[in-house]
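**Student:** Everything below, folded, please.
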Amino acid sequence: MITIEKARETIVSRITPLPSEKIPLEQALGRYLAEDIVSQMDIPSWNNSAMDGYAVRVTDIPHAGVRLGIAYEIPAGSLPQGPFPEGSAVKIMTGAPVPPGADAVVKREDTIESEGAVTVNIVPKKSDHIRFAGEDIAKGDLILQKGTLLEAAHIGLLASLRRVMVLCSQRPTVAIIATGNEVADLDEELTENKIPSSNSSTLTSLVRQLGAIPLYLGIARDTKAGLRDKFEQASRADLILTSGGVSMGDYDVVRDVMTEGANSVEFWQVRMKPGKPLAFGIINGIPAIGLPGNPVSTMTSFDQFARPAILKFMGAQTLTLPRLKARLLEAVRGPGDRPHYLRGILKRCGDELCVVSTGPQGSGILSSMARGNCYMIVPEGHRTLEQGDLIECEVFHASW
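**Tutor:** Predicted coordinates:
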């Protein structure tokens, strides 16, 4: 039985990032950047007005109440007509280029316009309400790093840089196989001896949520022949995930098939709770993770091991869930001989973060994952953490 860290390190070391592909910018949301982005231009490209108002020289306005003639007007999308005379102003709209000679913009609310002139009711300061060329981004700046997950702001930034196509990592195909005679898919009758195959939908959703491509292959019954057939169907996948069949029962056959022929198993137990039964190996040349069958164990093990593997395929910078410390609102207990991943609800309590259990913590209680937003980790060597203690948490849903 190996540690969580060693298991994760072993899995990730067997994953090779996928090649990159150029995709249209409008399809890049949620993808991982496969190149550094260096700006080829200043943004903004010219000095422009941050307000609707009047471009002026501050030396023309030594005190409030100065009246200036309006030389001309620059609507947004237009260019200045040229220099303007001293003792005058240029009416300007937000985003329009600042005319030569102007060193401030007075916003419209601080003026009164009448009969071709404007009265300025304040004393402006130099550079007021001017956005200078390169103020946001300068030509030659490194804007985004390889491995960045592209979100809405990044897409807007790339559009500002006129990037029509973006080089992104390819998305891995992840084969998902449920196992067991006792589980039934949504299109099967749920008889008295069957339970719903919730793991099938959960894993498909988790894979899709990460930006990978799920390939659900259905349920392999508890026979070696049935499981071999599913593994053959997974031949075009980059990663294989199974749920169930890796424990010590007579009908838990995943580990057996993973050791047949040229297949191999690197480990099959991890020192953690829940999620102790977990196999990793190579099947038909494809990395395969045998997740435990209990729903909470499946999700916990996915987050610790399958998630980092999928993210490495896509060239992500960070592979693990974000960690932080929070104040316990109640005492929690662990087995002591291994880390215990309890489901918790992280929230703000005044100036600090606090956390409370979602309730019953059985590995079959999937509602504890649905209610929670983090794992509370009782470390190995500790049986109890008391109310008021700080506990390390891994956030899987930032909902506070």
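
**Student:** CA only for contacts and neighbour counts going forward, please
**Tutor:** Noted.

**Student:** distance between stretch 76-89 and the chain's centre?
**Tutor:** In terms of C-alpha atoms, centre = their mean, to the nearest Å, the centre of stretch 76-89 is set 46 Å apart from its chain centre.

**Student:** Pull out the buried residues from that stretch.
**Tutor:** 80, 84, 87-89 (16 or more other C-alpha atoms under 10 Å).

**Student:** could you redo the residues you listed as JSON lines and give each row distance to S363?
**Tutor:** Listed next are these as JSON lines, based on distance: C-alpha to C-alpha, whole Å:
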{"residue": "P80", "distance to S363": "69"}
{"residue": "F84", "distance to S363": "75"}
{"residue": "G87", "distance to S363": "78"}
{"residue": "S88", "distance to S363": "76"}
{"residue": "A89", "distance to S363": "72"}
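
**Student:** Now flag whichever of the residues you listed is closest to R383.
**Tutor:** Set against R383, the nearest of the buried residues of stretch 76-89 by C-alpha to C-alpha is P80 (73.0 Å).

**Student:** circling back: the buried residues of stretch 76-89: which two are farthest apart?
**Tutor:** The most distant members of the buried residues of stretch 76-89, if one measures by C-alpha to C-alpha, are P80 and G87, lying 17.4 Å apart.

**Student:** that older thread, which ones among the buried residues of stretch 76-89 map onto strands?
**Tutor:** Using DSSP state E, the subset of the buried residues of stretch 76-89 located in strands is 88-89.

**Student:** What segments of the stretch 1-150 of the chain are helices?
**Tutor:** 4-13 (DSSP state H, counting those that start in this stretch).

**Student:** please give me the structure for this one as well, since I'd like to look at both together:
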Amino acid sequence: MLPVAEAQARILAPLRTMPVEWVALPEALGRVLAQDLLARRDQPPVAVSAMDGYAVRAADTEEAGRVFRLVGEAPAGGSFQGLVGPFETVRIFTGAPLPAGTDAVQIQENATVAGDEVRFDGPVAPGAFVRPAGLDFTLGWKGLAAGTVLDPRALGLAAAMGHLWLPVRRRPRIGLLATGNELRWPGETPEGSQIVSSNTTTLAAMVSGWGAIPVDLGICPDESAALIERLRDAAGLDLLVTTGGASVGDYDLVQAALEAEGLALDFWKIAMRPGKPLLFGSLGALHVLGFPGNPVSTGVCAIVFLRAALQRMLGLPPGLRHGEARLANALAANDRRQDYLRGFRVRGGGEDRVETAGRQDSSMFATFAAADVLVVRSPFDPPKAPGDTVAIVDLREVLASLR
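**Tutor:** Next up, the predicted model:
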């Protein structure tokens, strides 16, 4: 069986980064920036007031009790036209350009006004309450680097830098195909041993949250002709993900159907639990990931492999961040497979710890849905006692972002 790290490397090797497309600023949330974004202007473009007050020459304020003549005002979005002379002042508002001849702002709380005469409580230093030109950024500054996942702050910065259209990676189109005679659509009433198909619902949400476009190819029965027809429907997609039918049973026909269509199989079976019967290959230009049918296997395989594939396709460095936590319970020695155990954060020993679910059956989706973390155990990991440190993947974190 193939080690997890080698399987990841072999999945990523043939994948190519999506081409660039330009989208309007309001449509760019969550997209991946394809090129560095440079400021198209200085911000602010000129020196402006940081407060409501009076624009003055700082040197003139050193003489206590001096009367200044009010010669005009500078509103935000406007300006005072003219040169301010000695012992003259201009009423100025936050964001207004500093009038020519002035170099400071005396805040209005320190001013006494009588008609066109103004007295100040004390002196101000040059540059007081002034935002100089380019304080925030200057023309040509690289404000956002290629590979940035555009969140609300990044979009606001792009707008401030003067951009309406942004170069982003095209979103990969990911085909999702569930297989199995036993599957029924959500909302249908299963009969006998039939079950509701949940895998494509889970995967579609993951794919959307990770910056790609899910294309639901439906549910396919365990019939070779039907499978081949659905595989042909996937032509033109960037990646196909199947669930179910990848094992060794008489009705596990996905591999055979793929090979009948010309699949170049890269590997099948990995040293991982859950997720052992994972398949990867190519149908011409279409890369295919075949996940096991059990819902926890599908979810864990998506986190470990599909997420990294999307990162590569979107021009991001592939990777899954691992943290650490202390165990609340003992664990027996691990076997030859890399293990991903569902775990829950609990309070124990005066600190937050992680307790693994008592039963880790890959059909038990409820524990996966409720779990806080995956506890990651390498092959042949020795026994663990309460309080020992283990590697974890935070599920809420990994499901929320590509980073």
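
**Student:** Let me know the closest of the buried residues of stretch 76-89 of the first structure to S201 of the first structure.
**Tutor:** The closest of the buried residues of stretch 76-89 of the first structure to S201 of the first structure turns out to be P80 (C-alpha to C-alpha; 59.6 Å).

**Student:** nearest residue to the closest one other than its sequence neighbours?
**Tutor:** Spatial nearest neighbour of P80 of the first structure, excluding adjacent residues (C-alpha to C-alpha, 6 or more residues apart in numbering): P99 at 5.3 Å.

**Student:** Would you confirm that that neighbour contacts A55?
**Tutor:** Yes. With contacts counted by C-alpha atoms under 8 Å, P99 of the first structure reaches A55, the gap being 7.3 Å.

**Student:** Mind listing the shared neighbours of the two?
**Tutor:** V90 (C-alpha atoms under 8 Å, 6 or more residues apart in numbering).

**Student:** Which one of these two is surrounded by more residues?
**Tutor:** A55 (33 against 22; other C-alpha atoms under 10 Å).

**Student:** residues in contact with the more buried one?
**Tutor:** Going by C-alpha under 8 Å, 6+ apart, A55 of the first structure touches 89-92, 98-99, 102-106.

**Student:** please redo it, this time with the cut-off set to 7 Å
**Tutor:** By C-alpha atoms under 7 Å, 6 or more residues apart in numbering, the residues touching A55 of the first structure are 89-92, 98, 102, 104-106.

**Student:** Nearest residue to it in space, please, no chain neighbours.
**Tutor:** Nearest one to A55 of the first structure, counting by C-alpha to C-alpha, 6+ apart, is V105 at 4.4 Å.

**Student:** Can you report how many residues neighbour the residue nearest to S193 of the second structure when sequence neighbours are not counted?
**Tutor:** Spatial nearest neighbour of S193 of the second structure, chain neighbours left out: E182 (7.1 Å); criterion: C-alpha to C-alpha, 6+ apart. E182 of the second structure is flanked by 16 other residues according to other C-alpha under 10 Å.

**Student:** I'd like to know how far E182 of the second structure sits from G293 of the second structure.
**Tutor:** 11 Å (C-alpha to C-alpha, to the nearest Å).

**Student:** quick one: the helices in the stretch 251-400 of the first structure?
**Tutor:** With DSSP H, counting those that start in this stretch as the criterion, the stretch 251-400 of the first structure has helices spanning 254-257, 295-301, 307-313, 367-371.

**Student:** Among these, show me which one is buried the most.
**Tutor:** Most buried of the helices of the stretch 251-400 of the first structure, by mean neighbour count (mean count of other C-alpha atoms under 10 Å): helix 295-301, with a mean of 25.

**Student:** how far out from the middle of the chain is that one?
**Tutor:** How far helix 295-301 of the first structure lies from its chain's middle: 20 Å, per C-alpha atoms, centre = their mean.

**Student:** Geometric centre of the first structure: which residue is closest?
**Tutor:** For the first structure, L149 is the residue whose C-alpha lies nearest the centre (C-alpha atoms, centre = their mean; 6.2 Å).

**Student:** Now that residue: closest residue in space, sequence neighbours ignored.
**Tutor:** Per C-alpha to C-alpha, 6+ apart, closest to L149 of the first structure is Y32, 4.6 Å.
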